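Student: only geometry, no sequence info:
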C-alpha cells in the first residue's frame, strides 16, 4: 500500500496534510501520535469513509477510489460509529461473509467457539471481548491490509495475548500487513516492525524499530554539578532529571560526542535499553520539556 500526499480537512480545519506512507507486505506498522493528531482520521480517509481533499491510496499500483474492487483488500471497522452493536457473532460472521469474498466463515465460526465468545449482542460484550472479536474478524477476512484502531485497548492479559498471537500469525507468511494505532506503546513495541510518527498532520518520519534502536542511544549520566551541561541539552533530548542523574536520548551518539561528554568528567555514563516510549518522547515532547525545564529554572 502506498499513501501519496493524502490530505483531509474537517470543518475547514486541516487534519491531514500531504501524508506520505508506504506499507510493505508482511509487516506490522504502528501509527503513533499525540492525542488528536489525526490517527483515526487517517484510517477513515484511507478506506474512504472520509473523502480525501487531495492525494491517493494505491494498492498494487491502483487508486482504490478509481478501482473500488481494491477496497476489498482492506479490512477496517470504525467502532466509534458502533456498526456492530446490535449484531450477534453469528450474524456478524454472516454479514462479513457477504461483504468480503475472501472471508473464511468456517474459520471464524471455529474461533468463536475456541475463544468461547457468547452469542449475544456486540454491545453487551466487555471491551476486551469486543477487541478480541474484531481481531478475529480481521484475521478471517483474509484481506491483504488489516487496519486496527486501538485493538489492544482495555484487554486483560489473557485476551491480549490471544489477540496478539492472532495478529502475529496473520503476517507470518509475509502476504498480509497490519496497520494499527495504540496509546499502549509498550504493547505496540512488542508487535510492530516499523513505526510511523504522525505529527502536525504529516508523517514526520518512519523508522524500522530494530534499526532505530541500533542508531539512537539512551544514556544515563550522573554529573557532579546540578546544572545540565549545554552540550547535553543541544545534542540530546532529556527524558528525565532526578537530582544529578540525567537520562538522555541521542539521535546520533558519535564517538566524537562521547569524547566531548567524557571531558565533563561525569561520575557515571551508562547506556540503557531504548524503548518506543523513549522514541515517542524524543519525537513529540522536546520543546515541551525544554519549556518545562526553563520554567523550573526560573522558579529557582
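Tutor: Arrived safely, thanks for sending. As the structure is a computational prediction, the values presented were derived from the model and not from experiment.

Student: contacts, neighbours, all on C-alpha from now
Tutor: Fine.

Student: need the contact list for residue 193.
Tutor: 27-30, 208-210 (Cα atoms under 8 Å, 6 or more residues apart in numbering).

Student: give me that answer again for 10 Å
Tutor: Residues in contact with residue 193 (Cα atoms under 10 Å, 6 or more residues apart in numbering) are 26-30, 207-211.

Student: Same check on residue 174?
Tutor: 24-27, 144.

Student: What of residue 26?
Tutor: Contacts of residue 26 (Cα under 10 Å, 6+ apart): 144-145, 168, 170-178, 193.

Student: how much space between it and residue 92?
Tutor: Applying Cα to Cα, to the nearest Å, the value for residue 26 to residue 92 is 27 Å.

Student: Touching, residue 203 and residue 4? I think so.
Tutor: No. Because the distance of 11.1 Å does not satisfy Cα atoms under 10 Å, residue 203 is recorded as not touching residue 4.

Student: anything in contact with each of the two?
Tutor: Going by Cα under 10 Å, 6+ apart, residues that sit against residue 203 and also against residue 4 are 18-21.

Student: What's the PyMOL syntax to select whichever of these are buried?
Tutor: A single PyMOL command selects the buried members of those (16 or more other Cα atoms under 10 Å):
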select buried, resi 18+19+20+21
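
Student: could you dump the shared contacts of residue 203 and residue 4 to TSV with distance to residue 239 and secondary structure?
Tutor: Formatted as TSV, the shared contacts of residue 203 and residue 4 follow (distance: Cα to Cα, whole Å; DSSP: H, G, I helix; E, B strand; the rest coil):
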residue	distance to residue 239	secondary structure
18	30	strand
19	28	strand
20	29	strand
21	28	strand
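
Student: In the shared contacts of residue 203 and residue 4, find the pair that's most separated.
Tutor: Using Cα to Cα, the pair of the shared contacts of residue 203 and residue 4 lying farthest apart is 18 and 21, separated by 9.8 Å.

Student: intersection of neighbour lists for the two?
Tutor: Common neighbours of residue 18 and residue 21 (Cα under 10 Å, 6+ apart) are 3-6, 202-203.

Student: Selecting buried members of the contacts of residue 193 in PyMOL, what would you type?
Tutor: Filtering these down to the buried ones (16+ other Cα under 10 Å) takes a single PyMOL command:
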select buried, resi 26+27+28+29+30+209
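
Student: Presented hereafter is structure B, for comparison with structure A:
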C-alpha cells in the first residue's frame, strides 16, 4: 500500500496534511501520535468513509478510489458507530462473508470455539471479548491489508497475548500487512516492524525500529553538580531527573558526542535499553519531558 499526498479538511481544520506512507507486504506498521492527532480520521479517509480532498491510496499501483475491487483487499471496522452491537458471532461471520469474498468461515468458527466466545450479542461482550472478536474477524477476512484502530485497548494480559499471537500469524507468510494504531507502546513495540509518527496532521517520520535503535542511545548519568550540563540539554531529550540522576535519549549518537559526554566527567554513565516509548517522547516532546506524562490511555 502506498499513500501519496493525502489531505483532508473538516470544518476548515486541516486534519490530514500531505500524508505520505508506504506499507510493504509482510510488515506490521504502527501508527502512533498524541490523543486527537487524527489517526482515526486517517483510517476513515483511506477507506473512503470520509471523502479525501486530494491524494491517492494505491494498492498494486491502482487508486482504490477509482477501482473499488482493490478496496476489498483492505479490512477495517469503524467501531465508533457500533455496527455489530445487535449481532451474534455467527451472524457477524455471515455478514462479513458478504463483505469480503475471501472470508474464511471455517477458520472463523474454529477460532470462536478455540477462544470460547459465547453465542450472545456483541454489545453484551466485555471490552476484551469484543477486541478479540474484532482481531479474529480481521484475520479471517484474508485481506491483504488489515487496518486496526486500537485493537489492544482494554484487553487483559491473557486476551492481549491471544490477540497478538493471531496478528503475528497473519504476517508470517509475508503476503499480508497490518496497519495498527495504539497508545500501548510496550505492546506495539513487540509487534511492529516500522512505526510512523503522526504529529500536527501529518506523518513526520517512519522509523524501522531495529535500525533506529542501532543509532539511538539512552544513557543514565549521575553528575557531581545538580545543574544539568548544557551539552545534555542541547544534544539529547531528557526523560527524567531525580536529584543528580539524569536519563537522556540521544537520537543520533556519534563517537564525537560520546567523547564530549565523557569530558563532562560524570560520576556514573550507564547505557540503558531504548524503547519505543523513549522514541515517542523524543519525537513529541519539547526536548524535556517526564516519562509519567506518557500514558497508555486512549
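Tutor: That came in fine, so what should we check first? Values in this document were obtained by computation on a predicted structure and should not be read as measured data.

Student: Would you report the TM-score computed for these chains?
Tutor: TM-score for the superposed chains, counting by TM-score structural alignment, normalised by the length of the second structure: 0.96, backed by 290 aligned residues with a Cα RMSD of 1.0 Å.

Student: still on that earlier bit, residue 203 and residue 4 of the first structure: which is more packed in?
Tutor: Legend: neighbour count by other Cα atoms under 10 Å for residue 203 of the first structure and residue 4, higher for residue 203 (19 against 16).

Student: Residue 56 is in contact with residue 4 of the first structure, correct?
Tutor: Yes. Counting by Cα under 10 Å, residue 4 of the first structure touches residue 56, with 5.4 Å between them.

Student: in the second structure, which spans are helices?
Tutor: 39-47, 89-99, 105-114, 127-140, 157-171, 185-191, 209-215, 230-235, 255-262, 276-284 (DSSP state H).

Student: buried sites along the third one?
Tutor: Along helix 105-114 of the second structure, the positions that meet the burial threshold by neighbour count (16+ other Cα under 10 Å) are 105, 108-109, 111-112.

Student: And the second one, by the same measure?
Tutor: Within helix 89-99 of the second structure, the residues that qualify as buried by neighbour count (16+ other Cα under 10 Å) are 89, 92-93, 96-97.

Student: Relative to the whole chain's centre, how far out is that helix?
Tutor: 27 Å (Cα atoms, centre = their mean, to the nearest Å).

Student: Run through who's touching that helix.
Tutor: By Cα under 10 Å, 6+ apart, the list of residues contacting helix 89-99 of the second structure reads 72, 75, 83-88, 102-106, 108-109, 112, 117-122, 133, 137-138, 140-141.

Student: check the fit of that helix onto the first structure and give the mean distance.
Tutor: Superposed on the first structure, helix 89-99 of the second structure shows a mean distance to its aligned partners of 0.5 Å (mean Cα distance after the TM-score superposition for the first structure).

Student: quick one, what contacts the closest residue to residue 270 of the first structure other than its chain neighbours?
Tutor: With Cα to Cα, 6 or more residues apart in numbering as the criterion, residue 270 of the first structure has its nearest non-adjacent residue at 5.1 Å, and that residue is residue 220. Residues near residue 220 of the first structure by Cα under 10 Å, 6+ apart: 238-241, 245-249, 268-272.

Student: can you put these in JSON lines and add neighbour count?
Tutor: Formatted as JSON lines, the contacts of residue 220 of the first structure follow (neighbours: other Cα atoms under 10 Å):
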{"residue": "238", "neighbour count": "26"}
{"residue": "239", "neighbour count": "18"}
{"residue": "240", "neighbour count": "12"}
{"residue": "241", "neighbour count": "16"}
{"residue": "245", "neighbour count": "18"}
{"residue": "246", "neighbour count": "19"}
{"residue": "247", "neighbour count": "21"}
{"residue": "248", "neighbour count": "24"}
{"residue": "249", "neighbour count": "24"}
{"residue": "268", "neighbour count": "13"}
{"residue": "269", "neighbour count": "18"}
{"residue": "270", "neighbour count": "10"}
{"residue": "271", "neighbour count": "13"}
{"residue": "272", "neighbour count": "13"}
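
Student: can you list these in TSV and add distance to residue 283 of the first structure?
Tutor: Below are the contacts of residue 220 of the first structure laid out as TSV (distance: Cα to Cα, whole Å):
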residue	distance to residue 283 of the first structure
238	12
239	11
240	15
241	18
245	22
246	18
247	16
248	13
249	10
268	26
269	23
270	22
271	20
272	18
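
Student: Which of these fall in strands?
Tutor: Using DSSP state E, the members of those that fall in strands are 238-241, 245-249, 268-272.

Student: Out of the residues you listed, which is nearest to residue 64 of the first structure?
Tutor: residue 249 (40.2 Å).

Student: Is it correct that the closest one is in contact with residue 276?
Tutor: No. At 11.7 Å, residue 249 of the first structure and residue 276 do not qualify as touching, with contact defined as Cα under 10 Å.

Student: Now do the shared contacts for the two.
Tutor: Counting by Cα under 10 Å, 6+ apart, the residues touching both residue 249 of the first structure and residue 276 are residue 282.

Student: Identify the residues contacting residue 45 of the second structure.
Tutor: Shown in contact with residue 45 of the second structure (Cα under 10 Å, 6+ apart): 6-8, 16, 39, 51-53, 57.

Student: Selecting buried members of these in PyMOL, what would you type?
Tutor: Here is the PyMOL command that selects the buried residues among the contacts of residue 45 of the second structure (16+ other Cα under 10 Å):
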select buried, resi 6+7+8+16+39+52+57
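
Student: outside of stretch 233-242 of the second structure, which residues touch it?
Tutor: 217-222, 226, 228, 230, 232, 246-253, 257, 278-279, 281-283, 285-292.

Student: 6 Å instead, please
Tutor: The contact list for stretch 233-242 of the second structure, computed with Cα atoms under 6 Å, 6 or more residues apart in numbering, reads 246-250, 282, 287-291.

Student: got the residues you listed as JSON lines, with distance to residue 79 of the second structure columns?
Tutor: Converted to JSON lines, the contacts of stretch 233-242 of the second structure look like this (distance: Cα to Cα, whole Å):
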{"residue": "246", "distance to residue 79 of the second structure": "42"}
{"residue": "247", "distance to residue 79 of the second structure": "39"}
{"residue": "248", "distance to residue 79 of the second structure": "39"}
{"residue": "249", "distance to residue 79 of the second structure": "37"}
{"residue": "250", "distance to residue 79 of the second structure": "39"}
{"residue": "282", "distance to residue 79 of the second structure": "31"}
{"residue": "287", "distance to residue 79 of the second structure": "36"}
{"residue": "288", "distance to residue 79 of the second structure": "36"}
{"residue": "289", "distance to residue 79 of the second structure": "33"}
{"residue": "290", "distance to residue 79 of the second structure": "33"}
{"residue": "291", "distance to residue 79 of the second structure": "30"}
